[in-house]
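In: Take a look and give me a structure for this.
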Amino acid sequence: MKIGSLDLGKHPLLLAPMESVTDPSFRSLCKDLGADMMYTEFVSAKALVRKVNRTVRKLEIAEKERPVGIQLYGGDVDLMREAAIMAEEANPEVIDINFGCPVKKIATKGSGSGLLRDIPTLLEITKSIVDAVNVPVTVKTRLGWDDNSLVIETLAEQLQDMGIAALTIHGRTREQMYSGKADWTLIGKVKNNPRMHIPIIGNGDITGPEKARELIDRYGVDALMIGRPAIGKPWIFKEVKHYLNTGELLPPLSVPQQAELLKELVRRSVDYIDEKAGILHARRHLAKVFTDLPDIRELRIKLLTRKHVPEVLAVLDEIVERYSD
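Out: Sure, this is the predicted structure:
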C-alpha cells in the first residue's frame, strides 16, 4: 500500500492516533513490536497556532519511529491551514485530518466528527490543507453523525476529489461513540467502489489476529488501523503481523514476557516526560493487563497506586513471581 510515494507494503498495520496514549514512548514500543506507521496524539490547530507548549511538543518525532503522521483537528479553515503548514515543518511523512473524534468537547464545537454535520466546511478544510502542504494529506473519519446520516460513501468520493492520499474509516457513527460493534459493511462498500483509487484503511474492533484476517478478506481494505485494542497490549501488532504473514498464531505471551514489555513502557514513558507524569501516563496501559489472573486484585491495586519507578517495577516482579508458569 502506498500513501503518495510512501510504500508501507502489503496490508500494513497502523497505530491509531489517540489522545494521551500515542506519545513517542508508546509509539516507539509499538514500532518495535511490528506497527508499520505511527500517528501522533490529536494536535489542536488553535493551540498549535498559538504555540501552546504542550501542543507544540506533540510535533516531536524520533527518527526510529518513522513513518509518522501528525493528526490535526479544528473547525476553522484558516487555523487548520496555518497549523498544517506549521506541522509540516516537523517533517512528518503524512498530515492527517481528524474528522472522527466523537468526544463531546471536540465534536459539539464543530471539530472532529462534528464536521460530519457540516460537509461543506469539512471539504473546504481538506482542500485548504492539501493545497497548503507538500506532504501527503490523509483523513480519518466515521460512517456519519448517526444512523440517519450515513454519509461515508459519498463523502469518500468527495474527499478523494479534494486530493487526499488515503482515507481511514472507523466503522461507527459519532452517536455510537465507542459502543456497540463496528459496522464494516460501509467500509467495504467504499473500498469496492470502482471510482475510488486511494487506499482505504479500516478501523474498529480489530481485536486480534484472526479478526484482522477476516476483515481484510471480507472487505478488501488496504490496511488496518489499530487503536484501543493496543492499549496495554502493544504486542498485538506482532501477533497480527505474524498471523497475516504465516497463517499461524503466536503462542500467547507469558506473564513474565508481558511484564518485561510493560516495564519497558514505564521506563520509556518516564524518560520522555518525567517520573510523576510518566507513571500516570503508563497507568492507562497497566490498568488493562492481568485482569483475568486469579486473585490478582490486591496486586493490581498496588500496581496502579505506586508513584515511583522502582516501586512499579517491584510490583511487576511480584506478579511474575506469583504467576509464572
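In: From here on, just use CA atoms for contacts and neighbour counts.
Out: Fine.
In: to the chain's geometric centre, what's the distance from stretch 314-325?
Out: 30 Å (C-alpha atoms, centre = their mean, to the nearest Å).
In: Enumerate the positions of that stretch that are buried.
Out: For stretch 314-325, a neighbour-count test (16 or more other C-alpha atoms under 10 Å) marks 315-317, 319-320 as buried.
In: Also stretch 157-167?
Out: For stretch 157-167, using 16+ other C-alpha under 10 Å, the buried residues are 157, 159-160, 162-167.
In: can you tell me which of those residues are in strands?
Out: Judged by DSSP state E, the subset of those located in strands is 166-167.
In: And this one, please, so the two structures can be compared:
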Amino acid sequence: MGEQLKIGNLEIDGVPLFLAPMEDVTYKSFRWMCKKFGVDVMYTEFVSSEALVRNVEKSKLKMELFDFDRPVAVQIYGHNIDSMVRAAQVAEEFNPDFIDINFGCPMKKIIRHGAGAALLQDLPKMQKMSTEIVKAVQVPVTAKTRLGWSESDKPVLEAALRLQDAGIQALAIHGRTREQLYTGTADWTLIGEVKNHPQIAIPIIGNGDINSGEKARTFLEQTDVDALMIGRGAIGRPWLFKEIKHYLRTGENLAPPTVAEVVDVLRGQLKMNLEWKDNERSGILMMRRHFAKYFPGLPGFRELKIKLLTAETNTEVNEILDKIVDMYGSYQPDFTNASLK
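Out: Presented below is the predicted three-dimensional model:
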C-alpha cells in the first residue's frame, strides 16, 4: 500500500477513500454529507459531453463545485472525440482538481451511443480520446473503467497500459464486466494484476463491493491498490467512510448508528438539498433514492417507507421522520447486508 497518492499536484497521504461518481446520487448535498464523514476525494455526477457542447444549463449545474468538495473531479462521458475534448475544456472552466473520463458506465442509454463501457470494445479509440483530452487541458486527467465487456473479454490490463501511455494520471477500476452490470461479485484479482504489473506506474484505484471495513482491508491486502473507491455502498450510509477509516486504523468496527442517529443525518442532507434547489418539490424528489436506502431491514416498515417515498413537502417528510424515530429510534439497522442491494 502506497504512502502517498499523487494525481498531478494533488497529494494525499495513506490510502484515500474516493466517492464514486453516480448519476442522480453524487450531487451537492450527498457529497457534503460524505465529506462530513471523512471521504477524501469526490466526483460530480457524470456529465454528457454532447450536452456540454450544446451548452445545456442542467449539465453545467452538475459541475458547480463548492469549497467543501475539494479535492474534487468533474467526470465526463461521450463517444465523439472532438465533443469530449471540448467538454473537457468546458469542465476545466469550473476549476476541478482533475477531470475524469467515464469508460465504465454499463447502462444501455450510455453504451448504445458508444460511450462509457462501450469503449472497452475499441481500445485504440479509448486511447486516442484520452490522448486528445490530456493535450487539451491543463488539469490532470484520470479515467474510470471496468474489467472488460464480458467474462470472455477482459482487456483491462491492455486498457490500463494504453491509458497510461495517453497521459492518464490515475485509473479507477470497477471489478465487474459490462455484462455483469452490478450483479454478481466484484473480482478484485484482475485489479491486483493491473496494479502490480511491472509496466504500470500510475495510481490504481479499486472499486466494487466495498461495504465494510473488513472488506476494505481484505481488498487492500489482496491487491495493494493505491486507493479505494466506494459507490453504491455509501448510498443511504455516508458514514461508511468513517467506519472504514476507523477499522483500517484500529481493526475494530464502530457500532452502527441507531435509527434516531440516521434520521439526524437524513434531516441534515434534506435541509441542504432544500436550501440548494430552487423549489421544495424538486429538492425532495432528488432525495428519494436516498430515502429508500437509509432504513434497511426495519420490521413492519413498508407502510412508512411508501409514505416517505411519496411525500412531496418538507413538512410531510419531517412528520414521517418523527414517526420513524418514535417507532424505531434505538433500533440499529444492518447496513452491511443491505448497502449493495
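In: still on that earlier bit, reformat the buried residues of stretch 314-325 of the first structure as TSV; add distance to residue 70 of the first structure and secondary structure.
Out: As requested, these are exported to TSV (distance: C-alpha to C-alpha, whole Å; DSSP: H, G, I helix; E, B strand; the rest coil):
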residue	distance to residue 70 of the first structure	secondary structure
315	35	helix
316	33	helix
317	36	helix
319	37	helix
320	37	helix
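In: count of residues packed around the counterpart of residue 63 of the first structure in the second structure?
Out: Here residue 63 of the first structure is matched to residue 67 in the second structure, going by TM-score structural alignment. Residues near residue 67 of the second structure, counting by other C-alpha atoms under 10 Å, number 8.
In: how much space is there between residue 67 of the second structure and residue 18 of the second structure?
Out: 17 Å (C-alpha to C-alpha, to the nearest Å).
In: try residue 336 of the second structure
Out: In terms of C-alpha to C-alpha, residue 336 of the second structure sits 18 Å off from residue 18 of the second structure.
In: Show me which of these two is the more surrounded one.
Out: Using other C-alpha under 10 Å as the criterion, residue 336 of the second structure and residue 18 rank with residue 18 on top: 24 against 16.
In: what about the more buried one, which SS state?
Out: When classified by DSSP: H, G, I helix; E, B strand; the rest coil, residue 18 of the second structure comes out as strand.
In: Next, the contact list for it, please.
Out: 39-42, 227-230 (C-alpha atoms under 8 Å, 6 or more residues apart in numbering).
In: go on, residue 145 of the second structure?
Out: 102-105, 116-117, 156, 171-174.
In: and residue 151 of the first structure, how many residues sit next to it?
Out: Around residue 151 of the first structure there are 19 residues (other C-alpha under 10 Å).
In: what range in the first structure does stretch 284-295 of the second structure sit on?
Out: Counting by TM-score structural alignment, stretch 284-295 of the second structure corresponds to residues 279-290.
In: what's the matching stretch in contact with?
Out: In contact with stretch 279-290 of the first structure (C-alpha under 8 Å, 6+ apart) are residues 20-21, 231-233, 262, 265-266, 269-270, 296, 300, 303-304, 307-309.
In: quick one: which of those sit in helices?
Out: Among the contacts of stretch 279-290 of the first structure, the members falling in helices are 262, 265-266, 269-270, 300, 303, 309 (criterion: DSSP state H).
In: Go through those and name the one nearest residue 122 of the first structure.
Out: residue 269 (34.7 Å; C-alpha to C-alpha).
In: Contacts only, for the closest one.
Out: Per C-alpha under 8 Å, 6+ apart, neighbours of residue 269 of the first structure: 25-26, 278-279, 281-282.
In: can you pick the most crowded of the residues you listed?
Out: residue 26 (27 neighbours).
In: How about that residue, nearest residue that isn't a chain neighbour?
Out: In space, and not counting its chain neighbours, residue 26 of the first structure is closest to residue 265: 6.7 Å by C-alpha to C-alpha, 6 or more residues apart in numbering.
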